[in-house]
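1. could you look at this predicted model? Sequence included:
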Amino acid sequence: MAQTLNGKTIAILAADGFEQVELTEPMKALKDAGATVEIVSPKQGEIQGFNHFDKGDTFKVDRAVGAADASAYAGLVLPGGAHNPDTLRVDDDALKFVRAFFDAGKPVAAICHAPWILIDAGVVEGRKLTSYKTIRTDLRNAGAQVVDEEVVVDEGLVTSRDPDDLPAFCAKMIEEFAEGRHEGQAQAAQDAGRPVAH
């Protein structure tokens, strides 16, 4: 891959019930590009993946979200699955962790149901993104500009609709993570009334 992520550590934030392929495919792409990847979760030990409605594999959690420092990571990946974002969107530590990436202008990649988390983190207003079809009304109601496209990039925020979009999602995610800090991402956070970290 043209861009390399050597020396960068990327966080994948997930809880039980994540769509397994939306964690494993981005993780493989990141590692192939040279990144170190850590799974961060509200739960310690292991988290349970799902293949749609069926249980998949379990994955070791590297760091509890309450003890994770966003400044240690170059970017954030948010896998979907209906249960996973529903858990994370009401977890204060998870929301604080997500907001920290936006405040610092760091790239974030969210797929499928994961933009639900972004609503509760207060970071979608005025942003252009896509998502799984069932949560688009929620995103519009939160002030986002929602489109039906394979992958959308808006100032470091990468979003896709579902597992079929993973090849495009992973490619753009790597590109944005390689670029690093996005001033527009930090500016959007500032416009939303949150302080910008430098």
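-> Received it, and whenever you're ready, just let me know what you need. Residues are numbered from 1 along each chain as shown.
2. from here on, contacts and neighbour counts on C-alpha atoms
-> Noted.
3. distance of D120 from K43?
-> Distance, D120 to K43, by C-alpha to C-alpha, to the nearest Å: 19 Å.
4. cool, E25 as well?
-> Going from E25 to K43 by C-alpha to C-alpha gives 22 Å.
5. could you list the buried residues of stretch 123-130?
-> Going by neighbour count (16 or more other C-alpha atoms under 10 Å), the buried part of stretch 123-130 is 123-125, 127-130.
6. give me the contacts around stretch 9-28.
-> Residues from elsewhere that reach stretch 9-28 (C-alpha atoms under 8 Å, 6 or more residues apart in numbering): 30, 35-43, 47-52, 56-57, 65, 72-85, 87-88, 94, 111, 163, 166, 170.
7. hold the first one in mind and look at this next one:
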Amino acid sequence: MIVANELAGRRVAFLVAPEGVEQVELTKPWSAVEEAGGQPELVSTQSGHIQAFNHLDKGDTFPVDKVVGEVSPDDYDALVLPGGVANPDFLRTVPEAVRFAGAFFRQEKPVAAICHATWTLVEADVVRGRRMTSWPSLQTDLRNAGAEWVDQEVVVDNGFVTSRKPRDLPAFCGKLVEEFAEGKHHAKAGV
């Protein structure tokens, strides 16, 4: 259950590519952050608008608040990585996006990733030793990167929240608000 003002004063970055983000995996966590009193900001690799998708069909567009190369993780209290297949596949090829995402782990700030979003984190080399979940087709990639992959609705590991798919969004949103409200988490060794 999301409590009003639980995230009051907290800025949350939502890192997305210009195209390919799964719309519901952006909008539901965004609403959860807002309902809890947090301030979400859409961060992308270029200015303008991003294109969301409803699986394979084009969805809505959303205005970009900040460009990843112009912001720092120091500006935010937490990070959300929405899924969609194309979104993280593109982000992991952009060094600024990979560094931005990885820095949240190094600074021990909470991070939430759903579905395919964990691909970006494989590239950032921050999943080693972490217990997590994702869309099932990524389990081999995550295991090869040193993660302990489990098939569960939502997994929390020291402030790192992961879920598998849109159907998991209620549990994902509840846990991300809870972890973001707690703030800093001590990173595991090797992260």
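-> Noted; the coordinates are in hand. These numbers come from a predicted model, not from an experiment.
8. fetch the TM-score of the aligned pair.
-> Between these two chains, after superposing, the TM-score reads 0.96 (TM-score structural alignment, normalised by the length of the second structure); 188 aligned residues with a C-alpha RMSD of 0.9 Å.
9. before we move on, the earlier item: restricted to strands, list the buried residues of stretch 123-130 of the first structure.
-> Counting by DSSP state E, those place 128-129 in strands.
10. show me the contacts for the counterpart of A124 of the second structure in the first structure.
-> Using TM-score structural alignment, the partner of A124 of the second structure in the first structure is A121. Contacts here follow C-alpha under 8 Å, 6+ apart; on that basis A121 of the first structure touches 89, 95-96, 98-99.
11. 7 Å instead?
-> The neighbourhood of A121 of the first structure, defined by C-alpha atoms under 7 Å, 6 or more residues apart in numbering, consists of 95, 98-99.
12. please apply the same query to P85 of the first structure.
-> Residues in contact with P85 of the first structure, defined by C-alpha under 7 Å, 6+ apart, are 113-114, 116-117.
13. show the buried residues in those residues.
-> 113-114, 116-117.
14. got these as CSV, with secondary structure and distance to R136 of the first structure columns?
-> Formatted as CSV, those follow (DSSP: H, G, I helix; E, B strand; the rest coil; distance: C-alpha to C-alpha, whole Å):
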residue, secondary structure, distance to R136 of the first structure
H113, coil, 9
A114, coil, 11
W116, helix, 9
I117, helix, 13
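15. and the two most separated of the residues you listed?
-> Pairwise distances across these (C-alpha to C-alpha) peak at 8.2 Å, for the pair H113 and I117.
16. thinking again about what came up before, of D120 and K43 of the first structure, which one has the most company?
-> D120 (18 against 15; other C-alpha atoms under 10 Å).
17. whereabouts in the first structure does stretch 82-101 of the second structure align?
-> Under TM-score structural alignment, stretch 82-101 of the second structure corresponds to residues 79-98 of the first structure.
18. what sits against K58 of the second structure?
-> K58 of the second structure makes contacts with A52, as judged by C-alpha under 7 Å, 6+ apart.
19. which of the three states applies to it?
-> Of the three states, K58 of the second structure takes strand under DSSP: H, G, I helix; E, B strand; the rest coil.
20. same question, the one 3 residues further on
-> When the structure is split into helix, strand and coil by three-state DSSP, T61 of the second structure lands in strand.
21. to which residue of the first structure is it aligned?
-> Applying TM-score structural alignment, one finds that T61 of the second structure aligns to T58 in the first structure.
22. count of neighbours near the nearest residue to that match once chain neighbours are set aside?
-> Counting by C-alpha to C-alpha, 6 or more residues apart in numbering, T58 of the first structure lies nearest to Q48, which is 4.5 Å off, once chain neighbours are set aside. Q48 of the first structure is flanked by 18 other residues according to other C-alpha under 10 Å.
23. spatially central residue in the first structure, please.
-> Centroid-nearest residue in the first structure: L78, 2.7 Å away (criterion: C-alpha atoms, centre = their mean).
24. so who does that one touch?
-> Counting by C-alpha under 7 Å, 6+ apart, L78 of the first structure makes contact with 12-14, 109-111, 114.
25. compute the first-to-last residue distance for stretch 146-162 of the second structure.
-> Terminal residues of stretch 146-162 of the second structure are spaced 16 Å apart (C-alpha to C-alpha).
26. find me the equivalent region of it in the first structure.
-> Using TM-score structural alignment, stretch 146-162 of the second structure pairs with 143-159 in the first structure.
27. check stretch 21-34 of the second structure too.
-> Alignment of stretch 21-34 of the second structure against the first structure: residues 18-31, by TM-score structural alignment.
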